[in-house]
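>>> following is a predicted model, sequence given first.
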Amino acid sequence: MFSGIIPPMVTPLVDRDHLDVPGLERLVDHIIGGGVHGLFVLGTTGEGPSLGYDVRREIVARTCELAAGRVPVLVGVTDTSYSESLRLTEHAAECGAKGVVLAPPFYFPAGQSELQEYFEAIVGDLCLPVMLYNMPSCTKLHIEIETLRHALEHPNVVGFKDSSANMVYFHLARRVFDQHPHKSILVGPEELLAESTLLGGHGGVNGGANLFPRLYVDLYNAALNGEVERVQQLHRQVIRVTDLYRVGSHSSAVIKGIKSGLACLDICQDHMAEPLHRFRERERLQISELMEELRPLAAGATIKV
């Protein structure tokens, strides 16, 4: 079972489609050094669908090599092409990844019965354990509870990442997992990490853990142990981190904010894959000012909120 804090790692770039290799090395060490429980590459925060297939294969290979078995590596294999998802999974397995993350294919809007058939077919063909991924804001397709229930019956589905930011949905999904005690449900939005873990979730795939992994690990552990007062304190710190995501005016501001923050920490460059562009000078200055306040979090300290 994959559980705990598994950051959706950004993809460091030197231009629109080439890896920032030294930056990737620093990033992997920085995140793992924060005590996380795994790494997730080629997710939404990793700009997976925007990257060329060569770059996707390269970051999978390099990340697995850099992780060197210290934590499991999960690979996002969501694609509009069934066969490309299979190929990337095979490559991930060859590189030593321990699982894949699969969202519904985007562009053509499948019905729920079609989605059930798709999951049943592809999960059986994938050679690694599968975490299903509900990301309706990007795929424009919501995995309904009955579809999730059906998919969890497959032995190769080992868990579920929910990024819907809908706690009513989370509670309904969590109830389904009572029938599957060895499978895990994790949340994407870090604002919901504390609440979801206290109420039976198994961790988070939180973008801010690229920047401050120890903070998110500490919050997860406190929630797991029922330390409510400490949870409240650390949750306020996490909410302060999310101010980085409100600097820009588009939904891409989350990824831009994280990458710009990493640049402020001298970990990696902040280039984005097309069609997105990194923050302009005005926004980068705002991020820099915020990071001056947040910087102590990188060393495991706390800040006033």
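Ah, there it is.
>>> going forward, measure contacts between C-alpha atoms and count neighbours the same way
OK.
>>> which element, helix or strand, includes Val123?
Using DSSP states H and E, Val123 sits in helix 112-125.
>>> ok now that helix, how far from the chain's centre?
22 Å (Cα atoms, centre = their mean, to the nearest Å).
>>> strands along the stretch 201-305 of the chain, start to end?
203-204 (DSSP state E, counting those that start in this stretch).
>>> can you map out the helices along it?
Secondary structure of the stretch 201-305 of the chain by DSSP state H, counting those that start in this stretch: the helices cover 213-224, 228-241, 253-264, 281-294.
>>> as JSON lines, those with mean neighbour count and distance to Pro49 would be great.
Below are the helices of the stretch 201-305 of the chain laid out as JSON lines (neighbours: other Cα atoms under 10 Å; distance: least, Cα to Cα, whole Å):
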{"stretch": "helix 213-224", "mean neighbour count": "24", "distance to Pro49": "24"}
{"stretch": "helix 228-241", "mean neighbour count": "18", "distance to Pro49": "26"}
{"stretch": "helix 253-264", "mean neighbour count": "24", "distance to Pro49": "14"}
{"stretch": "helix 281-294", "mean neighbour count": "16", "distance to Pro49": "25"}
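>>> let's bring in a second model and compare:
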Amino acid sequence: MSEKLYGVVPPLLTIFAENGEVDYRGTAKLAKFLSNHVHALFVCGTYGNGPLMSVEERIRVLEAVESEVRDRVPLVVHVGTTSTPDAIKLARHAEEVGAIAVAAVPPYYFHHPDERVVRHFSKIVENVSIPVYVYNNPKTVGYPVTPALLKKLEAAGVKGVKDSSFDILMLEEYKLATSDDFDVVLGTEALFLPAYILGVRAFVPGLANAFPELIRELFDSCISGDLKNAKHLHDKVYKLRKIAYKAGASNVGVLALLKMRGFSKGYPRQPFGMVEDEVYSVMKAEVSKVFGGNIPPIG
């Protein structure tokens, strides 16, 4: 992949069975549905519960998804973990199965100084020939990818950043700190419209797991210059996002939204739990209101 990422790239939910085992078939089924509406898929990230799975489970998830959507949409694979050897193993496997790029949060749990983070990413870059992105998610990692660190990572061979800081100013700081060839990707639907106006052209929106058609329409409206419709759609997206967060965790909330559309029942992996019935009923009523009384079923 020589070009930058483009379009709507949902962070694919990993589906689990009630007993906590990975539902590989269910995950592949969701990937196939999404592939009809989006530009690419981001596998085993935050929504994909990558940190909740073993290395072998992550490998099997990617293989199941790749088998289902081969020649339909390209895949970007999250390989972030606590250790450099595991990240390298996941990155090599991703390249072997045909991923167009890999991304990784900095090593989490321990707070690492810049030089360690740069060394970690340098090792990943050395072991694959596809682009490597750093994934800035300070809330879950425990420390941020600062503009100064990002500049060092670019010098070490990192090709882009997926930013989930929810700070629109950080996107500008990243652009100022890096070259024009460096790819800055937005990791949320919450700032879709302002990020687009600032020049971002690739988005990793968790809500697109449940409503890929809506997010794609928003993107297409931006591309066509219909900012009036884009603003209308952005408002709808934001309302749905707020509803999803009533579940207490966005991945659990979006799974509930999928259920409302008729997707076969899936479960989150513990310690996450299902949305309580009372909360689910409130969420469903609010989603129905957003769509004028009828939640669109999955076609």
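Here it is on my side, so go on. Not measured: the values here are computed from a predicted model.
>>> distance from the helix holding Val123 of the first structure to the second structure after superposition?
Helix 112-125 of the first structure, aligned to the second structure and superposed, deviates on average by 2.5 Å (mean Cα distance after the TM-score superposition for the first structure).
>>> that helix aligns to what range in the second structure?
Taken onto the second structure by TM-score structural alignment, helix 112-125 of the first structure occupies residues 114-127 there.
>>> buried set for the matching stretch?
Asp114, Val117, Val118, His120, Phe121, Ser122, Ile124, Val125 (16 or more other Cα atoms under 10 Å).
>>> quick one on the thing from earlier: wait, which of the helices of the stretch 201-305 of the first structure is closest to Leu186 of the first structure?
With Cα to Cα as the criterion, Leu186 of the first structure lies closest to helix 213-224 of those, at 11.2 Å.
>>> let me know which of the helices of the stretch 201-305 of the first structure is the nearest to Pro129 of the first structure.
Counting by Cα to Cα, Pro129 of the first structure lies closest to helix 213-224 out of the helices of the stretch 201-305 of the first structure; the figure is 23.5 Å.
>>> tell me what the closest one is packed against?
Counting contacts by 3 or more Cα pairs under 8 Å, 6 or more residues apart in numbering; DSSP states H and E, helix 213-224 of the first structure is packed against strand 4-5, helix 193-198, helix 228-241.
>>> ok, 6 Å please
Packing contacts for helix 213-224 of the first structure, counted by 3 or more Cα pairs under 6 Å, 6 or more residues apart in numbering; DSSP states H and E, involve helix 228-241.
>>> returning to what we had before: what's the mean distance for the very next helix or strand once past the helix holding Val123 of the first structure versus the second structure?
Past helix 112-125 of the first structure, further along toward the C-terminus, the next helix or strand under DSSP H and E is strand 130-134. Once fitted to the second structure, strand 130-134 of the first structure is off its aligned match by 0.9 Å on average (mean Cα distance after the TM-score superposition for the first structure).
>>> chain center to strand 130-134 of the first structure, what's the gap?
Worked out by Cα atoms, centre = their mean, strand 130-134 of the first structure lies 11 Å from the chain centre.
>>> what range does the helix or strand following that strand cover in the second structure?
Moving toward the C-terminus from strand 130-134 of the first structure, the next helix or strand (DSSP H and E) is helix 136-139. Mapped onto the second structure using TM-score structural alignment, helix 136-139 of the first structure covers residues 138-141.
>>> in JSON lines: the buried residues of stretch 114-127 of the second structure, plus distance to Leu198 of the second structure.
Output for those, formatted as JSON lines (distance: Cα to Cα, whole Å):
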{"residue": "Asp114", "distance to Leu198 of the second structure": "27"}
{"residue": "Val117", "distance to Leu198 of the second structure": "28"}
{"residue": "Val118", "distance to Leu198 of the second structure": "27"}
{"residue": "His120", "distance to Leu198 of the second structure": "30"}
{"residue": "Phe121", "distance to Leu198 of the second structure": "27"}
{"residue": "Ser122", "distance to Leu198 of the second structure": "29"}
{"residue": "Ile124", "distance to Leu198 of the second structure": "30"}
{"residue": "Val125", "distance to Leu198 of the second structure": "28"}
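>>> closest to Ser54 of the second structure among those?
Looking across those and measuring by Cα to Cα, the closest to Ser54 of the second structure is Ile124, at 18.7 Å.
>>> residue contacts, the closest one?
Ile88 (Cα atoms under 6 Å, 6 or more residues apart in numbering).
>>> one more time with 8 Å
Thr84, Ala87, Ile88, Ala91, Val132 (Cα atoms under 8 Å, 6 or more residues apart in numbering).
>>> could you do Val176 of the first structure as well?
By Cα under 8 Å, 6+ apart, the neighbours of Val176 of the first structure are Arg149.
>>> give the buried residues for the helix or strand hosting it.
With secondary structure defined by DSSP H and E, Val176 of the first structure is part of helix 167-176. Within helix 167-176 of the first structure, the residues that count as buried by 16+ other Cα under 10 Å are Phe170, Ala173, Arg174, Val176.
>>> so how much does that helix differ from the second structure once superposed?
Mean for helix 167-176 of the first structure is 1.6 Å (mean Cα distance after the TM-score superposition for the first structure).
>>> which residues in the second structure does that helix align to?
Taking TM-score structural alignment, helix 167-176 of the first structure hits residues 168-177 over in the second structure.
>>> centre of the chain to that stretch, how far?
For stretch 168-177 of the second structure, the distance to the chain centre is 20 Å (Cα atoms, centre = their mean).
>>> Leu66 of the first structure touches Val28, doesn't it?
Yes: Leu66 of the first structure is within contact range of Val28, at 6.9 Å (criterion: Cα atoms under 8 Å).
>>> looking at the two, which one has more neighbours?
Val28 (19 against 16; other Cα atoms under 10 Å).
>>> so what does that one match up with in the second structure?
In the second structure, Val28 of the first structure lands on Ala31 (TM-score structural alignment).
>>> got a list of contacts for the one helix or strand its match maps to?
Secondary structure assigned from DSSP H and E places Ala31 of the second structure in helix 24-35. Residues from elsewhere that reach helix 24-35 of the second structure (Cα under 8 Å, 6+ apart): 12-16, 41, 60-61, 64-65, 68-69, 72-73, 209, 212, 264, 266.
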